[in-house]
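*Asks:* sequence and predicted structure are below.
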Amino acid sequence: MTDSTPSPRKAAIYLRISQDREMDGLAIERQREQCEALATYRQWEVVQTYVDQSKSATDRTKVRPAYDRMVSDYKAGAFTAIVCYDLDRLTRQPRQLEDWIDAAELRGLALVTANGDADLSTDGGRMYARIKAAVARAEMERKGARQSAAQRQRAMQGRAPKGMRPLGYATNGDVIPDEAEAVRAIYALFTRPAHPESLRSLARALSGTQDIEGITPRPRHSHVVSKERAQRRIAEGKEPRTIEPDGPWSPSTVLGILRNPRYARMSTYTPKTAQADGGRRRSWRAQILRDDAGEPIRGQWEAIVDDETWWRAQDILDDKDRVTNTSGSTKRKHLGSGLYRCGVCGGKVTGAPRGYGCAGHITRTGPAIDDYVTRVISARLSQPDALRKRKTADDTPETAGISAAIAEQRGRILRAQRDYDDEVIEGRDLKRIREAAEARIAELETERLLQARGSTLAPILGVDDPAAAFQEATLEVRREVIDTLATVTLRPHPRGRKGFDPDSVEIQWR
């Protein structure tokens, strides 16, 4: 005589908590006890328990490893019943709920909750589950809207955002001096015209595997932050969480530092609807909050880098040629790019493949012009009164303030150019902003020259042969000397005349 007693149904228990701040597992254990008691009451055999601790089910893009493993095991036939504490512990996504309802209707899955509110084996239970999921979804969206509004309001007021602190800033927005120096060094080395450093080389220098002057190796930032959090918990009498291990810096972390508008004291807010720009641009454009005049909202914290430096970094990162540049070089290749002026409109010319150009006005061959300018400047430097043979400090508060104001105006021009490229403003707006900013820059630069010659001229000032020193100096120093001594204007090349015409290059001494 055979035993006709049916074998018990095989069941899985799923446990989840969105955020376990104490990480002591007590909340999960309370769910486990009630789910196991329900399985015993139903006379089901628990074959597997799946646990997602501190895993949200609200965001469908978030990975829940235990949940995904449970879905795979169910499809493989490992069990035919699921027990969870509450329906929203299993899922907060209506689409996922419908998958489980289909499994209950079509494949006989038994899904019950320990609080007794849901039983997908009945039509009433399935109706209740759908209603509850819709209500939970609506409440989640309302909560998200309230949180987003609060975050945006905080950003509009220029208050430091919550969350993980960036390198260089404390959680309250105060500057951490040694970290801020590291941030400044990263920007300076990445944006310097002569031999700029790459993301990879900067990451190696921070990790201590490559020597770069100006960069001091330091622990990975995420490791430092996790240690700080552990220390705070100990001070509060709580058990510390696991400290993230130290390791090498990654280029992506350096990229994140260079992309962060907060370092230039720009308040940021990232809406959930913001889409990444693609490529290396990420979503930094959508992060910068602006006032009614289109100017960035300034944060209530100290800037670590100036506007111009931050926008220069964005120019380099957004340069499409840089992506395919196998040599890794992003340095400026033209002596007069952004320095010489157009003889038609007065604007600054840009570097072209063979020289200089101003759209619709002039196109000039570069080497002959640069040679001529170099010879004229060298001759001027040979004269005793060209530059005083003494160094004048430029680190006074007055000069520093002037430099900051110039950088802000240059950053304004760069922002306007970006807005024009993105079709946020029209050409006439770009022209108006550029002309106003350049006029102010000219005033400030004159004032700065009266204050000091600048430390970048140190290789030229005080030497016996300034002309020779100028010819052997770096591109940046030569540009600074030219900008200090003269204004170079390029006229259209005379038609019908072959060869270089010195009269087409006007040099006005300051």
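*Replies:* Nice, thanks for sending it over. Residues are numbered from 1 along each chain as shown.
*Asks:* please count neighbours and contacts with C-alpha atoms only from this point.
*Replies:* OK.
*Asks:* going along the chain, name the strands of the chain.
*Replies:* 10-17, 45-53, 81-84, 110-113, 341-342, 350-352, 355-358, 362-365, 486-490, 505-509 (DSSP state E).
*Asks:* contact partners of the last one?
*Replies:* Defining contact as Cα atoms under 8 Å, 6 or more residues apart in numbering, one finds that strand 505-509 is touched by 369, 485-491.
*Asks:* how about the third one?
*Replies:* Contact partners of strand 81-84, identified using Cα under 8 Å, 6+ apart, comprise 9-15, 31, 35, 38-39, 90, 109-114.
*Asks:* take this one as well and set it beside the first:
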Amino acid sequence: MISYARISSDGERDEHGVSDQHRVNRRTAQRLGLRVVAELTDNDRSASKAGVVRESFEAMLKALESGRLPDGTAVCGVVVLNEDRLARRAGDYERFVESLTAEDGRVFADERGRKDLYAEDVEGLGLVGVAFSRIEARKVRRRMKRFHRARAEDGKPAGGTRPFGWAEDRLSLDPIEAPLLAKAAKDFAAGRSLNSIIREWQRDGVRTSLGNEWSSRSLRVTLANARICGWRSLHGEIVTDDEGQPIVGKWEPIVDPATWQAIDAIVRMRKGRSVGPDGQPGNVLAVDFSEHRYLLSGIVRCGKAKADGSPCNGPLRARRFRGNEEMFHYVCQPKSQGGCAGICRHGPKTDEYVSEMVLAKLEEREMQAPRTEAWGGSEELETVQGQLDDLGREWRSGGISNEFFFANVRQLEGRMTQLRAEQGRHAAAAKRRVVGVESIRRRWYLAEADGGLDISQKRAYIREALHAVLVLPAGRGRAAYDPNLLQPFWRNE
């Protein structure tokens, strides 16, 4: 007989890896004078959800249809703990009955004993049992949803693995991890790339709460979780109270809400986007998805004129010279790769001049404008929030129908999400302006080990100031480097 078990991922097992259900199945088979020839397990696979493939269940049906296991061993039946561990969908139960009864004389048994699936009324009773099991499964899921919603609305932390940055109680901060996460959040909001942070953590031996090495995905998920600013989220959405304000959790926050909103805006801006040939994802400020080795890759562009008089405009790529690790040039790609191969410019000098251009522009803007400009969408955000509150009160009082409420609430919530993303992007830019230009200039030329800006942070400031830099031809011969041949295209000009 085949012993089939569907168990959860944390189900009890003995020292040989045998689950409790299989041990019961073995005893049942022995009591009935039968021998178990195979044990099939679907680990942590729901039997009630559509679209879930249970590999062992399918293997069992295949063995019943052929009458043999893949190694040729004959199969005469199936033993399970009880029927609701076998199938909770009518279609699956009917498939099982058809496969088992494909030949006469086969045995089906559970903990209570044999069941004759060849009898006319037994299959009907089994389908009734499946229906009741499915109803119970739905009730359990609803209870679990209400339970998690209630915990979220009370500001209680979610279960699962201990979150990085907090102690085992999930409420107080870990004295070592929390400062690391706070610095990473602020650096990421200020423009530093995930890979740069990960490389630093790997160098310092920083591990996740499970002891694994960090990856871009794991760090992005950690930073994008509203938990780090003290807000409670559920299924990726911020849980709010009756007034539409975020629920504040009972744990200690690591960063302020403005920093997290800046992070959330960056993550949402990158989600589902790809960087095009011009280096920009759509109509938003281009961001670096990985750590660059060169400061101006994709920012400097070829200014050599084509036959029609327009510039080539191909992005210049860095080319390092053999035998000299410090020397490189920015060059236009060959025609086969979309360029014209007509521009080659000294890399370190180009980096230096463009850096000075950007720092000078930042200093100019700092003198001409206030440190932080107010976000222009605050009034609309308050209006939309008020409309949502009014709509919710009318619906709860029975003044409007369900159809009217849900048709309008989705539209308002969509606009609310857009406005909060814009607010987050504004906060991200403000975070980069919090530090004075004098400090930026000083850190620009320091080594990273001495507190200097890394290349991703520098590129963030350059991207914020410039659309691109057009590199014009220098003519023939070995002329002195001429910074006037660098034509910047500033933002907001």
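*Replies:* Nice, I can see it. Owing to the predicted nature of the structure, the values given are computational and were not obtained by experimental measurement.
*Asks:* thinking again about what came up before, filter the contacts of strand 505-509 of structure 1 to the buried ones?
*Replies:* 369, 485, 488-491 (16 or more other Cα atoms under 10 Å).
*Asks:* quick revisit: and the contacts of strand 505-509 of structure 1, which two are furthest apart?
*Replies:* Leu485 and Arg491 (19.4 Å; Cα to Cα).
*Asks:* check which helices and strands whichever helix in structure 1 runs longest sits against.
*Replies:* In structure 1, assigned by DSSP state H, the helix with the most residues is helix 123-156. In terms of contacts (3 or more Cα pairs under 8 Å, 6 or more residues apart in numbering; DSSP states H and E), helix 123-156 of structure 1 is packed against helix 87-90, helix 94-107.
*Asks:* so stretch 183-190 of structure 2 matches what in structure 1?
*Replies:* Across structure 1, the stretch matching stretch 183-190 of structure 2 (TM-score structural alignment) is residues 185-192.
*Asks:* could you dump the strands of structure 1 to TSV with distance to Glu308 of structure 1?
*Replies:* What follows is the strands of structure 1, written out as TSV (distance: least, Cα to Cα, whole Å):
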stretch	distance to Glu308 of structure 1
strand 10-17	46
strand 45-53	45
strand 81-84	55
strand 110-113	58
strand 341-342	20
strand 350-352	17
strand 355-358	22
strand 362-365	27
strand 486-490	21
strand 505-509	26
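*Asks:* if you compare these, which one is most tucked away?
*Replies:* Among the strands of structure 1, strand 81-84 has the highest mean neighbour count (mean count of other Cα atoms under 10 Å), at a mean of 25.
*Asks:* what residues in structure 2 pair up with it?
*Replies:* With TM-score structural alignment as the criterion, strand 81-84 of structure 1 aligns to 77-80.
*Asks:* what's the answer for stretch 308-319 of structure 1, then?
*Replies:* By TM-score structural alignment, stretch 308-319 of structure 1 lines up with residues 258-269 in structure 2.
*Asks:* got the buried residues for that stretch?
*Replies:* Buried, per 16+ other Cα under 10 Å, within stretch 258-269 of structure 2: 258-267, 269.
*Asks:* do the same with stretch 403-416 of structure 1
*Replies:* Buried residues in stretch 403-416 of structure 1 (16+ other Cα under 10 Å): 403, 405-416.
*Asks:* for those, which one is nearest Thr270 of structure 1?
*Replies:* Out of those, the member with the shortest distance to Thr270 of structure 1 (by Cα to Cα) is Arg415, at 18.5 Å.
*Asks:* before we move on, the earlier item: from the buried residues of stretch 258-269 of structure 2, pick the one nearest Gly244 of structure 2.
*Replies:* Of the buried residues of stretch 258-269 of structure 2, the one sitting nearest to Gly244 of structure 2 (Cα to Cα) turns out to be Gln261, at 16.3 Å.
*Asks:* for the closest residue to that closest one other than its chain neighbours, what are its contacts?
*Replies:* Leaving out its chain neighbours, the residue that sits closest to Gln261 of structure 2 by Cα to Cα, 6 or more residues apart in numbering is Gly424, at 4.7 Å. The neighbourhood of Gly424 of structure 2, defined by Cα under 8 Å, 6+ apart, consists of 258, 261-266.
*Asks:* please list the members of these that lie in helices.
*Replies:* Using DSSP H, the contacts of Gly424 of structure 2 in helices are 258, 261-266.
*Asks:* can you count the residues close to Gly108 of structure 1?
*Replies:* Gly108 of structure 1 has 14 neighbours, counted by other Cα atoms under 10 Å.
*Asks:* equivalent analysis for Ser252 of structure 1, please.
*Replies:* 12.
*Asks:* residue in structure 2 paired with it?
*Replies:* So, by TM-score structural alignment, Ser252 of structure 1 is matched to Arg217.
*Asks:* right, and Ser56 of structure 1 touches Ser18 too?
*Replies:* Yes. At 4.5 Å, Ser56 of structure 1 counts as touching Ser18 under the criterion of Cα atoms under 8 Å.
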